[in-house]
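*Asks:* Kindly return the folded structure for what I paste below:
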Amino acid sequence: MTSPGLRERKKARTRAAIREHALRLFEEQGYAATTVDQIAEAADVSPSTFFRYFPAKEDVVLADDYDPLLLQALRDQPADAHPVEAVKLAIRQVFSAIAADDWAVERRRQRILLSVDDLRARALHQYTSTMGQLAAAVAERAGLPADDFQARVLAGAVMGVCLAALPPGEMSFEEHEFVALDRALDLLRAGLPLER
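*Replies:* Below you'll find the predicted structure:
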């Protein structure tokens, strides 16, 4: 994998600055009371620049930067790996590489998302889109059509298991959370047997 060029690094810094100032303002004065103009001013960018990075104010909170990385990591797993095992490996690969500062930002983003009713409702809608992307990646690995029913069911089950094991807003992906997630995905792979 090649390193991002100067232009990409500058764009990433600008995007991170916009998000940082937006999160700070949301925490200080509330999500509803914060305007795009205030965020742009705090980040020292124009409102039009803000909209180049985030289509709307809510996207500052809703945009999950890790989904594309996770989907690519899933596609990169060994072809002979069981789909659930490939998901486990991809999750570890992506989330164990996240720096502590980035996790702090992610936890702030999730706290705000969970504290604002409109954002929480939109996030639930986004799960459907994420499930479709995950299903397409699972299907691609298996050589099936992107809309394959089995891949979609598996993707929904994987997402449900992950949400049950690590509820939103509680993730930091320390080792005990990886263990809990691995255990949950292993139960899914085993057919979810209920044992005493």
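*Asks:* going forward, measure contacts and count neighbours with C-alpha atoms only.
*Replies:* OK.
*Asks:* Now find how far off-centre the helix or strand hosting residue 8 is within its chain.
*Replies:* Element membership of residue 8, judged by DSSP states H and E, is helix 6-29. Averaging C-alpha positions (CA atoms, centre = their mean, to the nearest Å) puts helix 6-29 17 Å from its chain's average.
*Asks:* what separates whatever helix or strand comes next after that helix from the chain centre, distance-wise?
*Replies:* Proceeding N to C from helix 6-29, the next assigned helix or strand is helix 36-43, under DSSP H and E. On the basis of CA atoms, centre = their mean, helix 36-43 sits 24 Å off its chain's mean C-alpha point.
*Asks:* Contacts for helix 36-43, please.
*Replies:* The set of residues external to helix 36-43 that reach it, using CA atoms under 8 Å, 6 or more residues apart in numbering, is 17-18, 21-22, 25, 46-47, 49-50, 57.
*Asks:* Looking at those, which two lie furthest apart in space?
*Replies:* Farthest pair in the contacts of helix 36-43 (CA to CA) is 25 and 49. Separation: 17.9 Å.
*Asks:* More neighbours: which of the two?
*Replies:* Ranked by neighbour count (other CA atoms under 10 Å), residue 25 and residue 49 place residue 25 first, with 18 against 14.
*Asks:* Now show me the structure for the sequence below, then we'll compare the two:
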Amino acid sequence: MTSSPSEPAGLRERKKARTRAAIQRHALRLFHEQGYSATTVDQIAAAAEISPSTFFRYFPTKEATVLYDPFDPLLIEAAVGQSAALSPIGALRATMTFIREQLPAEEWEAERQRQGLVFREPELRSAVMDKFAEGIDVLADLAARRTGRAADDFEVRNWAGAVVGVVLAAFLGAAADPEADMLLVIDQAVAHLDAGLPL
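*Replies:* Okay, here's the model as predicted:
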């Protein structure tokens, strides 16, 4: 799906985002119906009515269709926009509440299934650890922007690592429960961290 050179950049980006979302949607449906290992890139491309070469312009691998989180940019934008009076953790919790309230039920159900697949499939579960490591950089940058400190400040990165740790623990626990509200579980984990992790 190529764009005309005369198309505005914003329109091209929206078309690319729609195509990426469609590919991911078909991939997740096929993974659910026939299993992750049994599903091929060719099958995903056929379901999305694109060529395999077009598939690879959007996702470098099959596993990337699951690991790609379409809500990351929304979460970051919402977190940056929270009140300056909030602590970094307060901003994260307010962001999760905002996303939970704004996300249509069917989109959240699809996201919950994506997250469950990530933690059920051993191949994906190991790959997602890299994503959590990247999350430390994202959270350190967010905390730095909110506190006026450097993103590579020891305490800033330590805070970011702690958040990633409790979020990972929450993900692993919630993934085992098909009825779990992932955002609520993560919020509880972050609140526990904010309270000093009392036992």
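*Asks:* Put one on top of the other, what's the TM-score?
*Replies:* Here the TM-score for the pair of chains, by TM-score structural alignment, normalised by the length of structure 1, is 0.83; 187 aligned residues with a CA RMSD of 2.3 Å.
*Asks:* circling back to that earlier point, average distance between the helix holding residue 8 of structure 1 and structure 2?
*Replies:* Average distance, helix 6-29 of structure 1 versus aligned residues of structure 2 after superposition (mean CA distance after the TM-score superposition for structure 1): 2.4 Å.
*Asks:* Give me the angle between that helix and helix 36-43.
*Replies:* Per axes from the mean of the first three to the mean of the last three CA atoms, to 10 degrees, the angle that helix 6-29 of structure 1 makes with helix 36-43 is 120 degrees.
*Asks:* What helices and strands are in contact with helix 6-29 of structure 1?
*Replies:* helix 36-43, helix 57-62, helix 100-115 (3 or more CA pairs under 8 Å, 6 or more residues apart in numbering; DSSP states H and E).
*Asks:* Turn those into TSV, columns for mean neighbour count and distance to residue 88 of structure 1.
*Replies:* Below are these laid out as TSV (neighbours: other CA atoms under 10 Å; distance: least, CA to CA, whole Å):
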stretch	mean neighbour count	distance to residue 88 of structure 1
helix 36-43	18	37
helix 57-62	19	24
helix 100-115	16	19
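*Asks:* of all these, which lies closest to residue 93 of structure 1?
*Replies:* Of those, the one closest to residue 93 of structure 1 (CA to CA) turns out to be helix 100-115, at 14.8 Å.
*Asks:* Does the spatially most central residue of structure 2 lie in a helix or a strand, and which?
*Replies:* Structure 2 has residue 69 as the residue nearest its centroid, 3.3 Å off, counting by CA atoms, centre = their mean. Per DSSP H and E, residue 69 of structure 2 falls between elements, in no helix or strand.
*Asks:* what lines up against it once you look at structure 1?
*Replies:* When structure 1 is aligned by TM-score structural alignment, residue 69 of structure 2 is paired with residue 64.
*Asks:* Run the chain-centre distance for the helix or strand harbouring residue 79 of structure 2.
*Replies:* Assessed by DSSP H and E, residue 79 of structure 2 sits inside helix 72-80. Remark: helix 72-80 of structure 2 is offset 11 Å from the chain centroid, using CA atoms, centre = their mean.
*Asks:* average distance between that helix and structure 1?
*Replies:* Mean deviation of helix 72-80 of structure 2 relative to structure 1 after superposition (mean CA distance after the TM-score superposition for structure 1): 1.6 Å.
*Asks:* The helix or strand following that helix corresponds to what range in structure 1?
*Replies:* Scanning forward in sequence from helix 72-80 of structure 2 by DSSP H and E, the next helix or strand is helix 88-102. Aligning helix 88-102 of structure 2 against structure 1 (TM-score structural alignment) gives residues 83-97.
*Asks:* so where in structure 2 does the lengthiest helix in structure 1 end up aligned?
*Replies:* With secondary structure taken from DSSP state H, structure 1 has its longest helix at helix 117-142. Under TM-score structural alignment, the match for helix 117-142 of structure 1 in structure 2 covers residues 122-147.
*Asks:* Now that stretch on structure 1. Mean distance?
*Replies:* Stretch 122-147 of structure 2 sits 1.0 Å off on average (mean CA distance after the TM-score superposition for structure 1).
*Asks:* mind listing what's buried in that stretch?
*Replies:* Buried residues in stretch 122-147 of structure 2, counted by 16 or more other CA atoms under 10 Å: 124-125, 127-128, 132, 135-144, 146.
*Asks:* With respect to residue 167 of structure 2, which of those residues is nearest?
*Replies:* residue 132 (9.1 Å).
*Asks:* For the closest residue to the closest one other than its chain neighbours, give me its contacts.
*Replies:* Nearest residue to residue 132 of structure 2, sequence neighbours excluded (CA to CA, 6 or more residues apart in numbering): residue 164, at 6.6 Å. Contact analysis of residue 164 of structure 2 by CA under 8 Å, 6+ apart lists 132-133, 135-136.
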